[in-house]
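J.: sequence plus predicted model, see below.
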Amino acid sequence: MTFPAPIDPPARLLMGPGPISAYPSVLRAMSAPLVGQYDPFMTATMNETQSLYRDVFATANDATVLIDGTSRAGIEAAITSLVRPGEKVLVPVFGRFGHLLAEIAERALADVHTIEVEWGQVFTPSAIEEAITRVKPTLLALVQGDTSTTMCQPLEEIGEICRRHGVLFYTDATASLGGNDFEADAWGLDAATAGLQKCLGGPSGSAPLTLSDRAVEVVRSRSRIEAGIREEGDASADDFVRSNYFDLGMVLDYWGPRRLNHHTEATSMLYGARECARVLLLEGRNAVIERHRRIGDAMLAGVRGLGLDVFGDVAHKMTNVVAVEIPDGVAGDAARQAMLTDFGIEIGTSFGPLHGRVWRIGTMGYNARPDAVFSTLAALEHVLRRFGARVPVGGGVDAAAEALT
């Protein structure tokens, strides 16, 4: 029998919308030795990680944990645990990931209502309040940063609107947390989830999650353990969370002082998630956000310096990703492949109405740094010229460098 060689990935600079190149210290942390799930070191590390992510989310929520799984696991845990079948969920959709929230809520048997704006735009608070008044939902599920369009939905006024109407407020901050302003408590969020593979600078596979006391009350009211119910046949109503793995009441008991067994914590991912938060807070949360803003502005200036148009309302663009209109006559997918094959640089395509129309270029986490911007712009200039586009010589790098001065 012939065995494959040891894993040896090619060198890549991941400059798409995520995943991105991880901080080296995160990769080192993930190679640390394993311990048992109730080893004092393990439980202490879990407690440290909870404390770190409270600072990342800017919250005092005790219920701040990791969901073992990709960012989508965090989304599903939040929605599945917060919404009973038949309850109304309102999802404002301004890109692909709003549709994802709606689908997950539908699978949870919620009565899902959506409102939409044109891709490249965001919602006004008044539009969201009008829909809340009309629909009367139990939960508002709203993406903060949608990488499919690169738009960042303002959240500052939404929490107060939700409180006024008695609505729970959940946001998916997968693509935005750590690189854009985020204030869970100040903005009145009841639930928020994220992933490591964007601005937090780690690999996909762990989903930080935080819940307000109001959200915890809902989660607890749906817990089989709290009700003394252990077997599926004991439940005759839809009050209880249908999923075992995504039952946040059970997850909170696992992470809390009772340490009730729920699953075996993904130890290496825990180490990585802890290091992502540690690195961010060591640099300073606001400093990291400002770094993303500064480097994102440089990339924006650079693609414009190449004569390229930018998609969407730039005033509401995320700091960490830009959507670039593919020039007429340039084969978008072939050019992306040339970037990867010839330069080892990955940039992203897009979805739905934007597929084949834009490239998405990310500057986030470890890659939110000047040399990554310059390398990407220099390679993009070369590829564009090879594919027949007329672009200014050095225009991208020069414009980015000027933006950084």
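T.: It's in. Model, not experiment: these values are computed from the prediction. Numbering: from 1, shown residues only.

J.: going forward, measure contacts between C-alpha atoms and count neighbours the same way
T.: OK.

J.: surely Ala323 touches Val358?
T.: Yes: between Ala323 and Val358 there is a contact under CA atoms under 8 Å: 5.9 Å.

J.: same drill for these two, tell me which one is more crowded.
T.: Neighbours were counted for Ala323 and for Val358 using other CA atoms under 10 Å; Ala323 has more, 30 against 24.

J.: shared neighbours of Ala323 and Val358, anything?
T.: Shared contacts of Ala323 and Val358, defined by CA atoms under 8 Å, 6 or more residues apart in numbering, are found at Phe311.

J.: where along the chain do the strands fall?
T.: If DSSP state E is used as the criterion, the strands of the chain fall at 13-14, 63-68, 88-93, 111-116, 139-143, 145-146, 151-152, 168-172, 191-193, 206-211, 321-325, 345-346, 358-362.

J.: reformat the ones you listed as TSV; add distance to Val314.
T.: As requested, the strands of the chain are exported to TSV (distance: least, CA to CA, whole Å):
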stretch	distance to Val314
strand 13-14	23
strand 63-68	33
strand 88-93	18
strand 111-116	19
strand 139-143	17
strand 145-146	13
strand 151-152	8
strand 168-172	21
strand 191-193	25
strand 206-211	28
strand 321-325	9
strand 345-346	23
strand 358-362	14
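
J.: and of the ones you listed, who's closest to Met46?
T.: Closest to Met46 of those, according to CA to CA: strand 63-68, at 8.4 Å.

J.: put this next to the first one:
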Amino acid sequence: MLRPLEAPLRHLFGPGPSNVTPRILAAGSRPIIGHMHPEMYEIMNDIKKGIQYAFQTENNMTIAMSGSGHAAMECAVFNTVEPGESVLVAINGIWGERVAEIAERSGTSLLGLQTPYKKGRFSLIAIEKHKPVLFFLTHGESSAGLCHPVDGIGDICRKHNCLFLVDTVASLGAAPIFMDKQNIDILYSGSQKALNAPPGTAPISFNERACHKMFNRKTKPISYLFDMTHLSNYWGCDGKPARIYHHTGPVSGFFALRESLAILAEKGLEESWKKHKEVAAYLYRGLEDLGVKLFIPDRVRLPSVTTIAIPEGYQWRELLSYIMKHHQMEMTGGLGPSMDMVIRIGLMGYNCEKRNADMALNAFADALKNCKKTKA
């Protein structure tokens, strides 16, 4: 503790967090102001507008959580579901598993809906059969490198009076999502991936259907911190003239998030989606040239996080340790159900450049050349 803080400079080419642009770092280092100063409210209003653009929504109930994507995940479930109600969770990786556990801890009647990674689509008959109050789907499943189609699901949920909750932590800014057009009732994301802000803030939005369910509960949400009755006031979304203290928000984190959303707006969503798709395709070709097998079929691949099957005969931990030691570069193994099945390479936001794809490919080729291959 009696020495200066040191942090290594690394290429964060894993599933997140990603490297942060100098502009966003500079925004986050500006002098602290009070979390309830008028200037802070203006910044929060800018954040709300930026999230509305990124989500493609006009929802008034749009805020950023003080916490990671998990905070938004819990906020969504805690506020819209009451004990004894049924929740249907599409499990296509670890994030479906996490929501299932959160719903179970909330005292709900949990229904799980599994799908093989290679299939990439769920059968939605269960919505009609069980009529849950909430259906959850991960749009960008970073543990598998899967981008699940969303079109039409919101229509089915509305037909059966079910709220549609979608996780876009790994896909926002990298793959198209249209909250209003696709009839998504609740959408959330995280700051640290394609948005390129530091970890610690999480955009979330609720439409009128979700708000009606949320604000007409018979019981209070199990979390005070994530209670949208209070958070809606803190963010100026409840129509009341004064904002009342609820918690101390991460001021520097909000500065950085505001700047990241401004950069996305300046660049444009369509340009961001296009670039992620082009750089991902470039990376795919390079990996195939190395003889590496891509884990997910092309039609449902997530542009921001690419998963490859662990090369036959290699120990994935040895490969990744070599890359970190010799190239100061982070790639990661699988997570949850994909553990010991894949290696994950993330090129998103600021890192989404062909020169970075070349660096990742060169590092991986070097590891394949120098790491020992087993005889198996």
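T.: Nice, I can see it. The model shown is predicted, which means the values in this text are computed figures rather than measured ones.

J.: and the TM-score between them?
T.: Put the two chains on top of each other and the TM-score (TM-score structural alignment, normalised by the length of the second structure) is 0.95; 369 aligned residues with a CA RMSD of 1.3 Å.

J.: tell me the counterpart of Arg285 of the second structure in the first structure.
T.: Under the alignment (TM-score structural alignment), Arg285 of the second structure pairs with Ala301 of the first structure.

J.: would you mind listing the residues in contact with its match?
T.: Going by CA under 8 Å, 6+ apart, Ala301 of the first structure touches Gly396, Ala399, Ala400, Ala403.

J.: filter those by whether they're kept in the second structure.
T.: Comparing the contacts of Ala301 of the first structure with the second structure on both residues aligned by TM-score structural alignment, their matches' CA atoms under 8 Å, no contact is found in both.

J.: burial of the counterpart of Met269 of the first structure in the second structure, as a residue count?
T.: Counting by TM-score structural alignment, Met269 of the first structure lines up with Gly253 in the second structure. Per other CA under 10 Å, the neighbour tally for Gly253 of the second structure reads 23.

J.: then Ser126 of the first structure?
T.: Counted with other CA under 10 Å, the neighbours of Ser126 of the first structure add up to 12.

J.: trace Glu217 of the first structure over to the second structure, please.
T.: Aligned counterpart of Glu217 of the first structure in the second structure: His212 (TM-score structural alignment).

J.: repeat for Ile347 of the first structure
T.: Match for Ile347 of the first structure (TM-score structural alignment): Met331.

J.: tell me how far its match lies from Ser66 of the second structure.
T.: Going from Met331 of the second structure to Ser66 of the second structure by CA to CA, to the nearest Å gives 27 Å.

J.: before we move on, what about Phe226 of the second structure?
T.: 9 Å.

J.: check Val81 of the second structure too.
T.: Look at Val81 of the second structure and Ser66 of the second structure: by CA to CA, they are 21 Å apart.

J.: just give the closest residue to Phe182 of the first structure, not the sequence neighbours.
T.: Leaving out its chain neighbours, the residue that sits closest to Phe182 of the first structure by CA to CA, 6 or more residues apart in numbering is Phe57, at 6.7 Å.

J.: burial of that neighbour, as a residue count?
T.: Using other CA under 10 Å, Phe57 of the first structure is surrounded by 25 other residues.

J.: what's the answer for the one 4 residues further on, then?
T.: Neighbour count of Asn61 of the first structure, defined by other CA under 10 Å: 22.

J.: aligned to it, what sits in the second structure?
T.: Here Asn61 of the first structure is matched to Asn59 in the second structure, going by TM-score structural alignment.

J.: same question, Gly329 of the first structure
T.: Applying TM-score structural alignment, one finds that Gly329 of the first structure aligns to Gly313 in the second structure.

J.: what's the neighbour count on that match?
T.: Gly313 of the second structure: 11 neighbours (other CA under 10 Å).

J.: mind listing what the closest residue in space to Asn196 of the second structure that isn't next to it in sequence touches?
T.: Leaving aside its sequence neighbours, Asn196 of the second structure sits nearest to Val20 (CA to CA, 6+ apart; 5.3 Å). Going by CA under 8 Å, 6+ apart, Val20 of the second structure touches Asn196, Ala197, Pro198, Tyr350.

J.: again, but for His355 of the first structure
T.: Shown in contact with His355 of the first structure (CA under 8 Å, 6+ apart): Thr349.

J.: now with 10 Å, please.
T.: If you count contacts by CA atoms under 10 Å, 6 or more residues apart in numbering, His355 of the first structure has them with Ser148, Gly332, Asp333, Thr349.
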